[in-house]
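Trainee: Prediction below, plus the sequence it came from.
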Amino acid sequence: MNKSELVEKIANDVDISKASADRALSSAIAHIIKAISKGGDVQLIGFGTFKSGKRAARMGRNPQTGAEIKIPASKTVKFTAGKAFKDAVNKRK
């Protein structure tokens, strides 16, 4: 499923226009990104938790030449699925 398909499903579920659903989804995504960028967490009960994480600097290798390269430290995003989400996924198997 891509964003436009998700927007269509949201619009149908709550009986609003696709434009309104798109604005709502885009706003939610923007606020999640803003919170994580500031180092905070976003917890959506029943779905999961988004957290920021740190990745340490490390040495890597260029796969074509085999030369060692330094990979700088960076921030990353971690997502932990909530219990309800995990249960829903496991029941479908």
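Mentor: Everything's here; your move.
Trainee: Could you use CA atoms for every contact and neighbour count after this?
Mentor: OK.
Trainee: what about Asp87, neighbour count?
Mentor: 12 (other CA atoms under 10 Å).
Trainee: so is it in a helix, a strand, or just coil?
Mentor: Following DSSP: H, G, I helix; E, B strand; the rest coil, the label given to Asp87 is helix.
Trainee: Compute the first-to-last residue distance for stretch 77-89.
Mentor: 22 Å (CA to CA, to the nearest Å).
Trainee: putting a second one here so we can go through both:
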Amino acid sequence: MSVDFVVHDADDDVGVVVVEGIEAGQKVTGWIMDQDRTMECEVKSAIPIGHKLAIRDLKEGDAVIKYSVDIGRVVQPIRAGEHLHVHNVKTKRW
């Protein structure tokens, strides 16, 4: 089995893509590290390597959790399988 994205904690909202060429419509496999188990997700938009993939639906105003830490606020709804980046998440620091 190959892994396409990594999730650090089962309570995280995102995984990090670890392979090149993830495209919309592709079914990808993720490894949830803290539980040593896998999950599947259908990608809704192309996601570059090193970028975040939403693994659950998030609504505007939700906190985004990665590494069990709040990393930002959703500024437009994000569906599971979508690219999560600066266009739909903003830091709470500024």
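Mentor: Sure, I can see it. Here the structure is a predicted model, which means the values were calculated and not measured.
Trainee: Superposed, what's their TM-score?
Mentor: After superposition, the two chains reach a TM-score of 0.26 (TM-score structural alignment, normalised by the length of the first structure), with 44 aligned residues with a CA RMSD of 4.1 Å.
Trainee: does Met6 of the first structure belong to a helix or a strand, and which?
Mentor: One thing to correct before we go on: residue 6 of the first structure is Leu, not Met. helix 3-14 (DSSP states H and E).
Trainee: how about that helix: buried residues?
Mentor: Across helix 3-14 of the first structure, burial judged by 16 or more other CA atoms under 10 Å covers Val7, Glu8, Ile10, Ala11.
Trainee: now the strands for the first structure?
Mentor: Remark: strands assigned in the first structure by DSSP state E are 42-44, 48-55, 58-61, 68-71, 74-81.
Trainee: With respect to Ser26 of the first structure, which of the ones you listed lies nearest?
Mentor: Closest to Ser26 of the first structure of those, according to CA to CA: strand 42-44, at 15.7 Å.
Trainee: on that earlier part again, Lys78 of the first structure: which of the buried residues of helix 3-14 of the first structure is nearest?
Mentor: Set against Lys78 of the first structure, the nearest of these by CA to CA is Val7 (24.1 Å).
Trainee: about what we covered before: closest one of the buried residues of helix 3-14 of the first structure to Gly48 of the first structure?
Mentor: Ile10 (19.0 Å).
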